[in-house]
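Undergrad: this one's structure only:
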């Protein structure tokens, strides 16, 4: 007698087989990794205004002492600004801070907010509306001008922002070497010292630079100066948040959590050397830019000798895209302005740092001695002689001190892309 099995049982059997086959197929596919192909010679598309620097190795020294042989250190890939931060870019930061203070502390107008802040809810600024009116502090509306009066001051015949009011608040991990790493919130005054030219050179007639350099549009694309290390770090925090909030939404970097900061001095040196071949571990070739023959060897903005500032085409700073970029596409890593780095300065830094992504970090307290507040400055400037332009020359300034010859640029973390070295080949 033939047995009749229920239809659903036979269907369940078929379904079970299919699921088992799919499961086998699915589980086996996770073990099939694709072969590695070089991604356009290892270059990763960079955010606007930045360039991609692949991983590599440099000879890193603590000092210029001939007995200091240094050591090889390796750097992971990163993005770096192709130019020094300009007056125009820094003014955008200033206006953002001024707008946020204006709408939250003085205007308190609902039209500038996304919500009402009821029942203890924190009010959030509607930046789309704010940017349409930005910079609000320059408004000609008499009512707004009256309400913003505490934010402003008169400098000569010009109405300008009060530096004491203009402060940026941000949080960061405070580090003192390898101990006491805690998150703190800091409030930093962000206005550059516009009179820095006369302050640095008191016996020179530089009053016209004091009143025009940061504010006049003819200097828009010159490097910002008169900015302390603390202010430069505040700018990198703001810009990092702007990039993550806007550029990342509809780009190939969407979904990543990437950080922006000042470059470590090792990152700065590697970017300055411009080694396109990551296998090149040779020691730095020192630039000997001296006297009258210096300009034939390298086109940069620096002091060629006593009293000879103008032979390179400028007495002071130049627009940030002057001269020719290096092999990475980066401008003015030597000359124009020296640049703040993230590192604390120590003559024996090599003793303390790792040989992979080295950084000597130390956030001094206000009561600490100046020796603990020294930050590494690299690159040489318009007022320095040739030997200061060597890629391994180190200098320093304290973190609260601005100068007319120190600017900065930003770096952002990146991911390493396969290069021709790692491309899969037949055995």
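TA: Cool, got the structure. Just so we're clear, the structure is a prediction, and the values are computed from it rather than from any experiment.

Undergrad: C-alpha only now, for contacts and for neighbours.
TA: OK.

Undergrad: Number of residues surrounding the closest residue to residue 314 other than its chain neighbours?
TA: Among residues not flanking residue 314 along the chain, residue 301 sits closest, at 7.2 Å (C-alpha to C-alpha, 6 or more residues apart in numbering). Residues within reach of residue 301, counting by other C-alpha atoms under 10 Å, total 32.

Undergrad: wait, residue 301 sits on residue 382?
TA: Yes: under the criterion of C-alpha atoms under 8 Å, residue 301 makes contact with residue 382 at 5.2 Å.

Undergrad: also this one, for the comparison:
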């Protein structure tokens, strides 16, 4: 059995529900911050906001809504691109997690105690790749569309024989937590907290999506998501099958692109499925990261929060293209629909 693939697939088994309009309060932003512009970044002025939702049609991990406060920060306008990540690799010689032979000591931390070590022939470098099936399949079995592909990594996103030529401005994918943190450190930045990310994604608005209450107002697509019958039939009404170049859609009111759709984005917070329940009575406080991971769907998981949904979020499956939606991502692995963007302290 390919235990590495198994451990990652287990970490992706989240039970999805339909999303709807979250209850929010208006963002209370500060003003008067005197900062020199940083190329490619947007200054997000801090304030109080409502994080999560009270809507019972949302996913349980989003509820209940809690009041949070974030300090001002800079955020990348876009997801980190292949071109930007290539510059980092060229400057440092960095080798991503997907390019390395899996470490059994790390793997067994995410598996039930006593799981035997697989044969060495199965411990090969690679990553999880979305491969659309030829026909309709059960949505309860994600192995029908996720495949462990030896040799898949950021520069070969579909595996050997694929490349990123012509996709220099697409978001980099197959990025594990360690990879994202290494890039951020090199760039003099860091990963956003979940609260920073959600605050920025909402753009100061009280609507279901950053742009309003309709996914496609007047038939206009505002994000790269999945149209059609998931996972086998993407009719690509938004113009894209897979990732899209950054800045392909209009930015939110803060000037940030692709906060919804395209690729999921890593944050620095550990995924705690019950985090908001524990904070139910908490008054607004400065944002702090969650210090413990908890996912009842995958009790052995070591996961960070990812936000924003991706090009694989569809009306009939993963309705995570909302700022309040959240999911856990295995820290030791990347996939073909997970990327990141960075922030910088003011």
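TA: Yep, that arrived. Just so it is clear, the model here is predicted, and its values are computed rather than measured.

Undergrad: joint contacts of residue 301 and residue 382 of structure 1?
TA: 317, 335-336 (C-alpha atoms under 8 Å, 6 or more residues apart in numbering).

Undergrad: Of those, which is the most crowded?
TA: Counting by other C-alpha under 10 Å, top hit in these: residue 336 with 31 neighbours.

Undergrad: Check the spacing between the residue nearest to residue 314 of structure 1 and residue 265 of structure 1 real quick.
TA: 21 Å (C-alpha to C-alpha, to the nearest Å).

Undergrad: Repeat that for residue 71 of structure 1.
TA: The gap separating residue 71 of structure 1 from residue 265 of structure 1 is 14 Å, by C-alpha to C-alpha.

Undergrad: Residue 298 of structure 1 too?
TA: Distance, residue 298 of structure 1 to residue 265 of structure 1, by C-alpha to C-alpha: 22 Å.

Undergrad: now swap in residue 49 of structure 1 and tell me
TA: Computed as C-alpha to C-alpha, the residue 49 of structure 1 to residue 265 of structure 1 distance reads 20 Å.

Undergrad: what about these two, which has more around it?
TA: Shown here are residue 49 of structure 1 and residue 265; by other C-alpha under 10 Å, residue 265 has more neighbours (27 against 11).

Undergrad: corresponding residue for that one in structure 2?
TA: Superposed on structure 2 with TM-score structural alignment, residue 265 of structure 1 falls opposite residue 194.

Undergrad: In this structure its match contacts residue 268, no?
TA: Yes: with contact defined as C-alpha under 8 Å, residue 194 of structure 2 counts as touching residue 268 (6.9 Å).

Undergrad: list residues touching both of those two?
TA: 289, 305.

Undergrad: mind listing the helices for structure 1?
TA: For structure 1, the helices defined by DSSP state H cover 7-29, 87-101, 127-133, 142-147, 196-200, 207-212, 229-242, 265-273, 294-297, 349-352.

Undergrad: How about residue 300 of structure 1: what's its closest non-neighbour residue?
TA: residue 335 (5.7 Å).

Undergrad: With residue 395 of structure 1 as the reference, measure out to the one you found.
TA: Following C-alpha to C-alpha, the distance that separates residue 335 of structure 1 from residue 395 of structure 1 is 14 Å.

Undergrad: and what of residue 79 of structure 1?
TA: Distance, residue 79 of structure 1 to residue 395 of structure 1, by C-alpha to C-alpha: 24 Å.

Undergrad: okay, those two: which has more neighbours?
TA: More crowded of residue 79 of structure 1 and residue 395, by other C-alpha under 10 Å: residue 79, with 25 against 19.

Undergrad: who touches the equivalent of the more buried one over in structure 2 in this structure?
TA: Under the alignment (TM-score structural alignment), residue 79 of structure 1 pairs with residue 74 in structure 2. Shown in contact with residue 74 of structure 2 (C-alpha under 8 Å, 6+ apart): 41-44, 343-346.

Undergrad: Repeat the analysis, applying 6 Å as the threshold.
TA: The contact partners of residue 74 of structure 2, taken as C-alpha atoms under 6 Å, 6 or more residues apart in numbering, are 42-44, 343-344.

Undergrad: I'd like these as CSV, with neighbour count and distance to residue 228 of structure 2 appended.
TA: Output for the contacts of residue 74 of structure 2, formatted as CSV (neighbours: other C-alpha atoms under 10 Å; distance: C-alpha to C-alpha, whole Å):
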residue, neighbour count, distance to residue 228 of structure 2
42, 20, 34
43, 23, 37
44, 24, 35
343, 23, 34
344, 20, 38
